[in-house]
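# predicted structure and sequence below. I'll ask about it afterward.
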Amino acid sequence: MLLSDSAAWAGAYLALEWTIRVVMLVVVPFRRSPDAARSWLTLVFFLPIPALAIYLLIGRPTYPRWRRDRFAKLPKLLAIAIKQIAHSHFCRRPFLPSNLEEPALLIEKLGQFPTLAGNDVEICPNYDQLIDNVVSDINRAKRSVHLLFYIFADDATGRRVMEALGQAARRGIACRVLIDAVGSRRWSRRVVKTLTSHGVDVRRALPVGLLRRRSARADLRNHRKIAVIDSRIGYVGSQNIVDAALDRGLVNEELMVRVTGPVVLELQAVFAADWFMETDQVLDAPVLFPHRAPGDGAVAQVLASGPDYPDAGVGLLVTALIHGARERVVITTPYFIPDEALVQALKTAVLRGVEVSLVVPHETDHLLVHLAQRSYYADLLRSGVRIHSYREQFLHAKHITVDRDIALIGSSNVDIRSFVLNAEVSLVVYDRSVVQLLRLEQDRYFAASEVLTCEAWKARSILTKTCENLARLAAPLL
């Protein structure tokens, strides 16, 4: 009897596994890239029941219906801000040469924000100096301070910023802070408690919890790093509010930009959109989107991307920029997990005579991601892409220059997670002087890097190659 029962249970289990395999074979490829489908189906074939559980948790890069419904209201609720950004005399549209018109139009179609002239852009590669600048600008704030950061720590750096926010709030300045609930989870309770006690309105973005009525998915995160002070000064880039030496003995090296001018209003609009998504509060007061006399300066625009913006993929922009390159492309990123379209764009650019360089850190804080990204190097090296392994610190900066005319600086890595799953923000600047300043930083990276070669890369051990290739199978899921 027991033997018969065991055989029946085994048969039922086997039938369940094969049912999952067959159903997933139909479901998984729907509206998914071939690489992602292949990774999911490999997992399903070997581990069907765990694969189904994981797929139900993180298999579809979409937010819950209530959040999608709220996002659908956003354009109407922010109509005043969008109108002021697009039509005020302060936010005048610039003339662009023909080679820049196409990327500018693409960005506007993807993220709604137009190109705006009259911006001053300052490159900020010094970690501690950046924090000094942010604190100083908060101390001089007269109306509002808005911060949105993936990581906001209760450490020496975080406490400096919190103290500045507290002093601003006591002066009557409207201070609002958004922190990602997962990225800041180690410190979020203390940060929220401290800022609230100072009179700062602070919220967790995309909170996660089994018992939460509106819990977010743990893998869909708000990865943006934005500061906007008085709608006049903006910061955007890769750096979080946390000590440089965060984990495992690694010291982060970052790059942010400090901007003044009309493009700051686009950063303000991104913050206002995220604030509405988390609080259902509309920030459209005219004081947050002021008119000022236009000045000289760089042409720039902002692209917000993420699951809330299904057509605003920063990956699509990066691929398009590489296809449009004529002379030189330099990509700096801590995590490099490209999709097939990006790999082909890089190879095609080299064949067209474009000098393509990739700068990645030698050290890592995510071993599986590091192994997966190394699996792409051999193919890129053979095609002529130059890969620079930066050895001084953990290079967490995220920026791209294209020829002498275009600089992209933001929070997005060059990986599938940033392209599809994370909410990101990018500042695109069309200005030769800004590109030249960024290229000076890139030249400094080159000088502190080991240049990888095909011959040396081929000499890796069989074990190393095997681990990298196995990690690559999971690349679309990382």
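Now that the structure is in, tell me what you want to look at. None of the values given here were measured: they were computed from a predicted structure. Residues are numbered from 1 along each chain as shown.
# use CA for all of it now, contacts and neighbours both
OK.
# can you give me the first-to-last residue distance of stretch 327-344?
17 Å (CA to CA, to the nearest Å).
# over to stretch 297-310?
Span of stretch 297-310 from end to end, CA to CA: 32 Å.
# for the residue most central in space within the chain, give its distance to residue 391.
Centroid-nearest residue in the chain, with CA atoms, centre = their mean: residue 412, separated by 2.7 Å. Residue 412 sits 21 Å away from residue 391, going by CA to CA.
# ok, structure two:
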Amino acid sequence: MQAAEVEGASAFLEGSSYPVRGGNLVRPLIDGEPAFRRICEAIEAAERSVWVTVAFLTADFQMPDGRGSFFDVLDRAAARGLEVRALFWRDNEGSGFKKEEVFSGFAEHRRELAARGAGFQARWDRAQKAYCHHQKSWVIDAGQPGEVAFVGGVNLNTHGMGVRGHGGVHARQAHDLYVEVQGPCAVDVAHNFVQRWNEASERSLPDGSWRDDGQDMAFPTAPSPARGAILAQVQRTVRAGQYADAQASPGGEAFPIAGGDLGVFRQYRQAIAGARRSIYIENQALGTPEIVEDLHAALARGVAVACLVPADANGFMRVARASPQSRPFFERLGALGDHPNFLLAGIAARGDDGVRRNIYVHAKAMLVDDRWATIGSCNIGGRSFFGDTELNLSFEDPGVVRELRRDLFAEHLDCDTSELEDVEALGLYAQIARANRLAHDAGQGAWQGLAFALDPKTYGE
């Protein structure tokens, strides 16, 4: 499949669920508290509807600024007469996830909804095998002139929320991202919701819905009006056999979703191949052989590459590291460190006791050449690329991407890179992270910022 060229950066996709659309306003949101604050503001201003897809939800989760629980926010919207719908993942036995992290809609959950008189509609949806419906999206006022959508990776749990302190992050457990989109691309987030709602696997079961009339939703008929000037595209991972309705999104072409959609995987590969100067990745994992090889190729042609990952590797990476069958992959991952223009880094915050503690990187983002970026729910790993249900938004705008890079680096490095070009900024990132690694190994907590270098050859051990 041919790519739609973007001058000076990477390329958008052809032949995926959703078209490239101009006229968007795109606003990245860094970390859980600011992201959920903005989402709540949009819900409070809503005039017609609130739709949300939920992957993980814990009972202790609270929205910012005293707004209460996730359900409090939905019920207040429903009490105002809004159409409020929540699409929850129901995990299969043996998925490996903790039951208290998934609102599966079983008896105890239904008792909770009944006790509070929950006024919103809900359906539950299983993924195949041990996979996850991992999308975290919101659509506010779908089909209305003020339609706004949010796509990202922050879970509805305390771990994802965290607290931002002065001059950096001190009490937060995790770093994450959302992205807000207003304009034509918001309709594709709405289309994805409708398609999943109508074909939710549990919809006909006695415990597969809540306050649901059993009727299918109508697909959107027109994109939202232009709200900006940014070129953007929604991409998905949908496993073959999960959904069947090929209804086109407005202005797009019918897509044979029954055969699946690996758009996010294809977009990552295409974007890395199109990089000319710099690649900056934030991801929960770096666990796909194809992406590792693509990074080797980019490094070999002189592209500066920095990857921010959890300093304490996630469970999938640790299990793979211990498997002899994965040795060739980890040798190639380790070999990335042989390139002088490559950095693998984690982040750690200094507490009031002076001790540095690692911050978990849960973000799923990539910035290319300071002009193109993708943000969403998709990890760089086999589960997310090929099995879980995922949603990303990619966009091309030098001003927005450069500002996002500046804001991320300000958080991680505690310095301003707004006057630096992308390659120079990545060079400074590597310089600070390597100096911080030396301080880390010497048992010193007085670093600059949060970032410190990791060794690709031992990562995950």
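Cool, got the structure. No experiment lies behind these values; they were computed from the predicted model shown.
# give the contact list for whichever residue in structure 2 pairs up with the residue nearest to the centre of structure 1.
Matched by TM-score structural alignment, residue 412 of structure 1 corresponds to residue 378 in structure 2. Residues near residue 378 of structure 2 by CA atoms under 8 Å, 6 or more residues apart in numbering: 134, 153, 264, 364, 384-385, 390-392.
# how near is residue 378 of structure 2 to residue 132 of structure 2?
11 Å.
# check residue 194 of structure 2 too.
Separation of residue 194 of structure 2 from residue 132 of structure 2 (CA to CA): 18 Å.
# same check, this time on residue 48 of structure 2
29 Å.
# now do the SS call for the match of residue 412 of structure 1.
coil (DSSP: H, G, I helix; E, B strand; the rest coil).
# and residue 258 of structure 1, by the same measure?
Applying three-state DSSP: residue 258 of structure 1 is strand.
# before we move on, what about residue 100 of structure 1?
Residue 100 of structure 1 ends up helix, using three-state DSSP.
# what about residue 332 of structure 2, helix or strand, and which?
In this structure, residue 332 of structure 2 sits in helix 327-335 according to DSSP states H and E.
# residues in contact with that helix?
289, 292-293, 321, 455-459.
# could the residues you listed go into TSV alongside neighbour count?
As requested, these are exported to TSV (neighbours: other CA atoms under 10 Å):
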residue	neighbour count
289	17
292	21
293	16
321	18
455	15
456	20
457	16
458	12
459	19
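# where exactly do the strands run in the stretch 251-400 of structure 1?
For the stretch 251-400 of structure 1, the strands defined by DSSP state E, counting those that start in this stretch cover 252-253, 256-260, 298-305, 328-332, 336-337, 355-361, 386-390, 394-395, 399-402.
# ugh, wrong one, I meant the stretch 51-200 of structure 2
83-89, 121-125, 136-140, 148-152, 174-175, 177-182.
# give me whichever of those is most buried.
Comparing those by mean neighbour count (mean count of other CA atoms under 10 Å), strand 148-152 ranks first with a mean of 29.
# so it corresponds to what in structure 1?
Against structure 1, strand 148-152 of structure 2 falls on residues 233-237 (TM-score structural alignment).
# mean shift of that stretch relative to structure 2?
Compared with structure 2 after fitting, stretch 233-237 of structure 1 deviates on average by 0.9 Å (mean CA distance after the TM-score superposition for structure 1).
# which outside residues touch that stretch?
137, 225-228, 255-261, 264, 267, 397-398, 409-411, 425-427.
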